[in-house]
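>>> Predicted model and sequence follow; I will ask about them next.
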Amino acid sequence: MVGALVAGLSVVPQTVGTANADPEPSTKELRTKAFKLADQLEQLTEQYNGLKVKLAQSQRAAKVATDNAERQEKTLQGLREKVGSLAATSYMQGGSDPTVSFVASQDPQAVLDQASTLRYFAKRDSSKVLILMQAMQAAQRARKSAEARSTQVKELRTQLDSQRKKVTDAYEKTRGKLVERDPSMLAKLPVIGTGKAAQALRYAMGKLGDPYVWGAAGPSTFDCSGLTMWAYRQVGINLPHYTGSQFNAGTHVSRSQLQPGDLVFFYSDLHHMGMYIGGGKMIHAPHTGDVVKIASMSGRPFAGGVRVA
C-alpha cells in the first residue's frame, strides 16, 4: 500500500517553472496546460481524500489497541497486588519464581525477554499469568502497529498536501495568463476542487447568461442572493434569500483568504453579493436588464467574504 501511495505522489508536473529565456506559450498551449493541471489536481485531491479515510481508520485502530493494552495493564496490576505476599515469601525463602518476578516487576517485558522465564511459562501453559502475558503482548504489538500506521499516513498526507498546493498554484498562474489574454476563457476553464463550495460554484457557472430578475432564485432567473442561494441548495446547503443573512451564514474570511465558492459582499449595507471564482473575479447577477456574468471584484467597495462550506 505504501508503495502505491508514494507512487501516486509523482504526478506533479515538471514544467511549473519556465526559464526567462523561453518564449511565451500560445493561448492554445496555455489552455492545454490548464486542463492538464486541473486533471492532475483532481487526482491529487482524491488521493488526499483517500489518505484522510485511511488516517481515520488507523487512528481508530490505534485507540482500540491502546484501550485494550490499558485494560490488560490494569488486570496485571490487580494480579500484582494479589501475589504481593507470594513475592515476599519467595524472597524470604531465597527463591526466584519467574511467575512472581513477572507479575511484581514494573517492567514485565524485561522479565519476559529472559529465555529461562519464557521456558518456565511454556511448561506452565495452564497458568493465568501465561494467558495474561500473551494478551498483554498482543495488545501492545497491535497498539504500536496502529500508531506506526497513523504516523505513516500523516506523513504521506503532508507530502500530498504540499504537492496539491504546488499544482493549484501552477493552475492559478496559468489560468491568470489565459484570462488576461481572453477574459471569456474564465468561464470555459474547470473549477478546481471537490468540496461543496467548488460544486456550488460549478452550478452557478452553469447559469452564465441567465437574466437578472428581482426576487428570483432560479432555476432560470436570479437576483444576486438568489443565485448563491440556488447554487448552494444544489449541494445540500440551505441559505436564506437575503444578503444580510447570508453574510452571517458561515465563517468570515479576508479578501486574501478567499477560495473558489466563497461568498463575497459589497457596500456597507451589503446590498450586493456574488460568488468568488479566483484571480479577483466573481460570478454574480448584477441588476435589472443584465444577466448572470463573470466580473472583476474591483470597482465595488468590498465588505467581506464568507465561507459556508
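Good, I have the coordinates.
>>> From now on I want contacts and neighbour counts done on CA atoms only, so please keep to that.
Noted.
>>> For Gln77, see how far away Leu86 is.
15 Å (C-alpha to C-alpha, to the nearest Å).
>>> helices and strands around the helix or strand hosting Arg175, which ones?
Applying DSSP states H and E as the criterion places Arg175 in helix 128-181. Under the contact definition 3 or more C-alpha pairs under 8 Å, 6 or more residues apart in numbering; DSSP states H and E, helix 128-181 sits against helix 27-82.
>>> tell me the angle the helix it packs on makes with helix 128-181.
160 degrees (axes from the mean of the first three to the mean of the last three C-alpha atoms, to 10 degrees).
>>> Buried residues in the helix or strand following helix 27-82, which are they?
Tracing the chain past helix 27-82, the next element assigned as helix or strand by DSSP H and E is helix 84-92. Within helix 84-92, the residues scored as buried using 16 or more other C-alpha atoms under 10 Å are 86-87.
>>> same check, this time on stretch 192-200
So, applying 16+ other C-alpha under 10 Å, buried residues of stretch 192-200: 192-193, 196-200.
>>> Structure two is appended below for comparative analysis:
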Amino acid sequence: LFLSADPDNYLDKASTLDQLSVQQVAALEKIQGKQRTLAQQRKEASEKLSDLADTRTELKKKKEKVQGKLAEAQKLLNTLTAQERQEIADKEQRASRSASDRVDLGNEAPASGRGAAALAAAVTQIGKPYVSGGTGPSSYDCSGLTQWAYAQAGVQLTRTTYTQQNDGTKIGQSQLAPGDLVFFNSLGHVGLYAGNGQVLHAPYPGTSVRYESMSTIGSFQFGVRV
C-alpha cells in the first residue's frame, strides 16, 4: 500500500480480490459438501444392490428347493397306474367336499367385489385335482387356481407366485379379508383367503382344491389385496 503509486486503486483491487477469495472458498465448500453427499448416496446404493443380489440368490435357492420337491412328488405320482390315480383322485375329491361342508368361514366382509367374485369362482372348483402347470378348468396348481379365479372376476393376474405378489397391495395377516391372495413358504405357494383363518387353495400333487387352515399350510409371508 505504501509503495503503490495509487493507494485508492490498490485498496479497490485488494477489496475485489478479497471478495473473490471468499466466494471461491464458499463455492469450494459447497462442491465438497455435494461430493460428500454423492459419496454417501453411492455407498447406500451399493449396499442396497448387494442386499438385492443376496435376496435374489436366496429366493432362487428356495425356488429350486420347492421345485425339486415338486419334481420328486410328480415322479412318485407318475409311477401310479391310471386306475390308482383315479382312485386317489376320487377319494381326495370326496374328502375335500366333505371337509368343505364342515369348514366354518365366519362372516368376514370380503376384501372387495373382485375378491368376493374370485373366491366364489374358486369355490366351484373344490375337488379338482392339483396338476403342476395346471391353469384350469380341469386341474390346477396353486397360482393357476388364483389366476383362473380372478379371471372369472374380470381381473388378469400374472402366472406365478413370484409375480402375483406384485399384482396388488401387500398387507399383513391382521388385515386379511376373504378374496385376498395369501403367500406362504418363501413365495413357494399361494391361495385365496376364505375367512376365519381358512385358505382355499390347490395344495400339491396328489391332492385337490380344498379349504385348509393357515396354520397347517406353512410359513405365512404376507397377503396381497388385488
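Perfect, I can see it now. All of these numbers come straight from a predicted model, not from anything done at the bench.
>>> and the buried residues of stretch 192-200 of the first structure, which of them are in helices?
196-200 (DSSP state H).
>>> so can I have a markdown table of the residues you listed showing distance to Lys173 of the first structure?
Formatted as a markdown table, these follow (distance: C-alpha to C-alpha, whole Å):
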| residue | distance to Lys173 of the first structure |
| --- | --- |
| Lys196 | 23 |
| Ala197 | 21 |
| Ala198 | 18 |
| Gln199 | 22 |
| Ala200 | 23 |
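>>> what's the closest of those residues to Lys36 of the first structure?
Within these, proximity to Lys36 of the first structure (C-alpha to C-alpha) peaks at Ala198, which comes in at 18.2 Å.
>>> what does that closest one align to in the second structure?
The alignment partner of Ala198 of the first structure in the second structure, by TM-score structural alignment, is Ala116.
>>> Contacts only, for its match.
Under the criterion of C-alpha atoms under 8 Å, 6 or more residues apart in numbering, the neighbours of Ala116 of the second structure are 110, 178-179.
>>> Return the subset of the residues you listed lying in strands.
Of the contacts of Ala116 of the second structure, none are assigned to strands by DSSP state E.
>>> any idea where the helices of the second structure begin and end?
In the second structure, the segments counted as helices under DSSP H are 7-78, 82-102, 113-123, 142-152, 161-164, 214-217.
>>> With distance to Leu187 of the second structure added, can I get these in JSON lines?
Compiled in JSON lines, those are given as follows (distance: least, C-alpha to C-alpha, whole Å):
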{"stretch": "helix 7-78", "distance to Leu187 of the second structure": "8"}
{"stretch": "helix 82-102", "distance to Leu187 of the second structure": "24"}
{"stretch": "helix 113-123", "distance to Leu187 of the second structure": "20"}
{"stretch": "helix 142-152", "distance to Leu187 of the second structure": "11"}
{"stretch": "helix 161-164", "distance to Leu187 of the second structure": "6"}
{"stretch": "helix 214-217", "distance to Leu187 of the second structure": "12"}
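>>> Comparing the ones you listed, which comes out most buried?
helix 142-152 (a mean of 25; mean count of other C-alpha atoms under 10 Å).
>>> Show me what that helix is packed up against.
Counting contacts by 3+ C-alpha pairs under 8 Å, 6+ apart, helix 142-152 of the second structure is packed against helix 113-123, strand 189-195, strand 198-201.
>>> how about Val235 of the first structure, what's its match in the second structure?
Using TM-score structural alignment, Val235 of the first structure pairs with Ala153 in the second structure.
>>> How much space separates that match from Ser174 of the second structure?
Counting by C-alpha to C-alpha, the gap from Ala153 of the second structure to Ser174 of the second structure is 24 Å.
>>> neighbour-wise, which of the two wins?
Higher neighbour count among Ala153 of the second structure and Ser174: Ala153, with 17 against 8, using other C-alpha atoms under 10 Å.
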